[in-house]
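Visitor: Prediction below, plus the sequence it came from.
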Amino acid sequence: MKVERMVKKGLVILAAAMLTASSANAANVETMGIGSMNTAQAGAVAAHADNVFAAYYNPAGLTLIEKPTLTVSTMFYDAQIKVYDWNVATTGTNDGIASGPMDFESDEMAILSPSMGFAMPVTDKITLGVAAYTPYGMTVTWDKDPSVNPAAAYAWESTYGRVAVTPTLAYEVSDKLSVGVGVSLGRSISEAGKTFEYSDKFKTDGSAGGNALAGFNAGTFIAETTDLTFAQATTPYDAEGNSLASDFVAGATLFDGAQMKLEATDDFNYSFNVGVMYRPIEQLSFGLTYRGRTETEFEGDATVTGALGGTTNLDGTATMEYDHPEQVQGGIRWFASNKLSVEADVTWTRWSINDGQYETITLYDVPGQGDVTQTMGHPRDWEDTTAYRLGISYQATDAFSFRAGYAYDPSPVPEETFDMGWPDTDRNLYSVGMGWQINERWMIDAVLQHIISTSKRLTENSHNMDDNYSKAYGAPASVTLEDEGILWGAGMTVTYTF
């Protein structure tokens, strides 16, 4: 009967967790923390993950939970990206391209990220749990008007993330060794938006003829204005050297000033979390966690608003495959006393699994073309990263504990493939927190977090940016800019022990 009651409780918690996860989101390319206790220690908890979110940090840590435990947590983030010294240099003309400011900022991004979990021992050796959280996420939004945000011609929105529900089993092999495994069941979202903009000279080039749309190949236009590199000439050419002037002028006439939005989801995907925890002596604990790759297949909608001078809207579909990376996190925790512990972790992330991001788009009833299908591509070639984390926990009294953490998290995005959809930088993470054990059943934890770029990032050799603005100007262009990110976060976690 004890096991039956546990299963019923687990199913109720799982259902509630799924509802919570469906509205979760996060603020950057990678999670900034799950649960106030873990976030306050900058995520340096792999060697002693002693709460329900061990399902993510180290599944083996669930064996440290002695009684049925329910935890509800939320993080609030306020993030912003600032751009300095924006400049586009071209050998052609910039007639009709709004120059915009040299310095500008993203929209203020206020994001709420909830999470919850439940765990309970089944036997003296086995603990079961389930947690809902956001393992990966990013949301970046900008002004859509190129005169306010000159980067809108590349992107004014990028959203990419996953929410997961992870049933987990942990087994205490001995007093010193525990292992755990979880199946992470997830749902992923991807959104992107840009404003098409072309120079007046490009749109009125004499080689287009009197009726630009008459000979227009929309498929060629969509592909060439999103994928391929311009030849070093004032009019575009394809890979074989054939002039695409007519198609480009017609396409610019059709799309100039229009806004394109892509919204796609992968409604079900999965990965595995595996962990081991070893404590050879009372003063020392080791932890190792593997979080598996998540394969995705996104499907959704594509819309273009304001084509043909604001008179035409187009609908369509979009598909994309872009996997979430695998991670390995290892940590060592030193228990200096029964009150003070310090942990150092490293987290390796395999960002290199995706060479490029390719979205296949079908637009219906394009004027003079009917339905048009093309693949838009963005080279990625991201680099694998290693983040370094340090966390400290101090039990001041039986009721109050204090925590602090620091992490250095390098960007996986190289300069060559930097773009305004993923304006990532190397960053420092600082966090402080405290816990209050109200009584034997209730506990509240809180955290304050600050994340900031290690320095302004200088970009001046990005193929993605240069190619995009070469197509906007109809001539070879070079983009230079500096950017930095700033994020403040605050969170609270409430835990109830049955």
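Guide: Perfect, thanks for sending it.

Visitor: drop to CA atoms for contacts and neighbour counts, all remaining ones
Guide: Noted.

Visitor: you'd agree residue 31 is up against residue 113?
Guide: No: in this structure residue 31 lies outside contact range of residue 113 using Cα atoms under 8 Å: 10.0 Å.

Visitor: tell me, what's touching these two both at once?
Guide: Taking Cα atoms under 8 Å, 6 or more residues apart in numbering as the criterion, residue 31 and residue 113 both touch residue 134.

Visitor: Which of those two has more residues huddled nearby?
Guide: Shown here are residue 31 and residue 113; by other Cα atoms under 10 Å, residue 113 has more neighbours (22 against 18).

Visitor: Please compare the first structure with the one that follows:
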Amino acid sequence: MKKVFCMCAGLFMLAATAQAGLVQPFGIGARNAALGEAVSAHATDAFAVYYNPAGLSNIKTPTLSAGTAIYDAQAYYRDYKIVDSKGEDRTRELGIQNTYWKTDKDPIINPHMGFAMPVNERISFGIAAYAPYGFRMKTEKDPFHRPTGFNAWESYYTRVAVTPAISYKVNERLSLGFGVSMGRSEAGGGKTSLYDPIQLGILKEIEKTQGIPVNKESLKQIGIYEHIDKSEQGGKFITSEMEMDDSINWSWNAGIQYQPTDKLSLGLTYRSRTPGNFKGDFIHNGQAIGKVVMDYDHPEAIQAGMRYAFTENFAMSFDMVWANWSIGKHQAEYVTIHTIPDETMAFINKVAFGAVSIDRGMTAEQIAASPGAMADVEATKNQMIDGIKKTKDMGYRRDWDNKIQYKLAMEYVLNNNFTFLAGYVYDPTPVPADTFDNIWPDNDRHVMTAGFSANVTTNWTIDFAFQHIRTFDWGYRDDINGTSEHLNKVASDLLLEKDAKMYIKNKGYLWGYNLTANYRF
């Protein structure tokens, strides 16, 4: 048995390094994926440590499970446009070529593995490595071809966890379980800006203090507009990125499994909130110029389900999962810049001269010849530098809604060696239209699953699941019609005017293939 534990430890280390490109898993283990995760009342493998640790009591012999899921996702966007405060479409004027596009397919591999065994007649033990949740979106950086890149061309939030758990069989009908998860999380993203965001921030501060409007006409009049660093179609891009991680975090889960009759099983699982304390780098045009801190937790969830065996060969399950998404009121991202790029320093110098020129009514040559005016220039520059280096919250209002997932599954035992599995999940998005963006481009999802469990030999069992996910009631999400404050802010920054709006429709598809091999000792 010591060899088994050593083998598990090695596999878990492999899993932790292989999770770099995961998406939301939609099922940990092929059997659970094929059943649409409606398994809280009858968890039967090592991944019960996640779904319901009380289900470890169902395992009668030491079992090692290992496998992987391959996801192939694609998102579609259409009817993209930028509208100014007068209601005029300015999309083409900005040089944006595409108003309809789709993302490239980029298959993602997400492994999972676990081991479970009965310790004695009442206690069972399990341990598993998996990704309990995650999200990753990435497309090309050129926003003139993929305009959502002005908001985000990359966004990710992932966690990999190792969870040991135990179950205690109170009697033949009631079991209790508890597990503790140790995880590592990563988060970050990137976007391309039409105007350098640091320089644009300087101008917005001047607008507050000196009343100089941040629009093309005013900036051209004072000779500043031509000095703003800009992205160019087919040329250079002004990019901002954040790369963060939370090296270790903890959560726990507990469950009850109760079988009031021989045909009916009930399950209840609580998964605790996972604190996310992220730290990392703020990267401007490929150069790490600052630090970023983000506190953003993953919510607690409650999963409740029932399974009814109509016959010895046919059973159905129904689960509901409530998640406390309302904890996501605000996504705080505290950025502290410690290195000011050379082009920004040159811009600061130009703006300082311009501000003093307006204030004193002097030309640049007159300012250079006046010690008093030059002192004002230096004071203005230092004020702007101090403002840039001051820690700022560059985060977003979220105000997500609590939601309930609905999961339905069926099992049909064809013979002693083959069981057919199928499921359906309705997963409503917690993201409202007014805080939707490409950082969290979440939609309602319909998840359709089918698969099988096959006994290959006395010891080996193979589980397989196919998944097809479609978003937002079989069509495009069409409520992002100038309603998102985050996308509207992007539109206003692009046009350098207030009250601009962004319109977009999107949908997505995902195909998943999940295979798990189980060996019973």
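Guide: Nice, thanks for sending it over. Keep in mind it's a predicted model, so treat the numbers as computed, not measured.

Visitor: Quick one: residues contacting the alignment partner in structure 1 of residue 435 of structure 2.
Guide: Residue correspondence to structure 1 (TM-score structural alignment): residue 435 of structure 2 is matched to residue 417. By Cα under 8 Å, 6+ apart, residue 417 of structure 1 lies in contact with 379, 380, 381, 382, 462, 463, 464, 465.

Visitor: Now do the SS call for the third one.
Guide: It refers to residue 381 of structure 1. At residue 381 of structure 1, secondary structure determined by DSSP: H, G, I helix; E, B strand; the rest coil is coil.

Visitor: can you map out the strands along the stretch 301-450 of structure 2?
Guide: 301-309, 314-323, 330-337, 392-393, 396-397, 403-415, 418-427, 445-455 (DSSP state E, counting those that start in this stretch).

Visitor: of all these, which lies closest to residue 181 of structure 2?
Guide: strand 301-309 (14.5 Å; Cα to Cα).

Visitor: can you name the residues of structure 1 that the closest one overlays?
Guide: Strand 301-309 of structure 2 maps onto residues 327-335 of structure 1, going by TM-score structural alignment.

Visitor: got the contacts of residue 417 of structure 1 as CSV, with neighbour count columns?
Guide: Below are the contacts of residue 417 of structure 1 laid out as CSV (neighbours: other Cα atoms under 10 Å):
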residue, neighbour count
379, 17
380, 23
381, 19
382, 21
462, 17
463, 18
464, 24
465, 24
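
Visitor: Among those residues, which pair sits farthest apart?
Guide: 382 and 465 (15.6 Å).

Visitor: in structure 1, which helix has the most residues?
Guide: helix 2-21 (DSSP state H).

Visitor: What's the first helix or strand after that helix?
Guide: Moving toward the C-terminus from helix 2-21 of structure 1, the next helix or strand (DSSP states H and E) is helix 36-40.

Visitor: average distance between whichever helix or strand comes after that following helix and structure 2?
Guide: Counting by DSSP H and E, the next helix or strand C-terminal to helix 36-40 of structure 1 is helix 54-57. Superposed on structure 2, helix 54-57 of structure 1 shows a mean distance of 0.6 Å to its aligned residues (mean Cα distance after the TM-score superposition for structure 1).

Visitor: what range in structure 2 matches helix 54-57 of structure 1?
Guide: Residue span in structure 2 matched to helix 54-57 of structure 1, by TM-score structural alignment: 48-51.

Visitor: do stretch 380-393 of structure 1 as well
Guide: Using TM-score structural alignment, the residues of structure 2 aligned to stretch 380-393 of structure 1 are 398-411.

Visitor: Cheers, nothing more for now.
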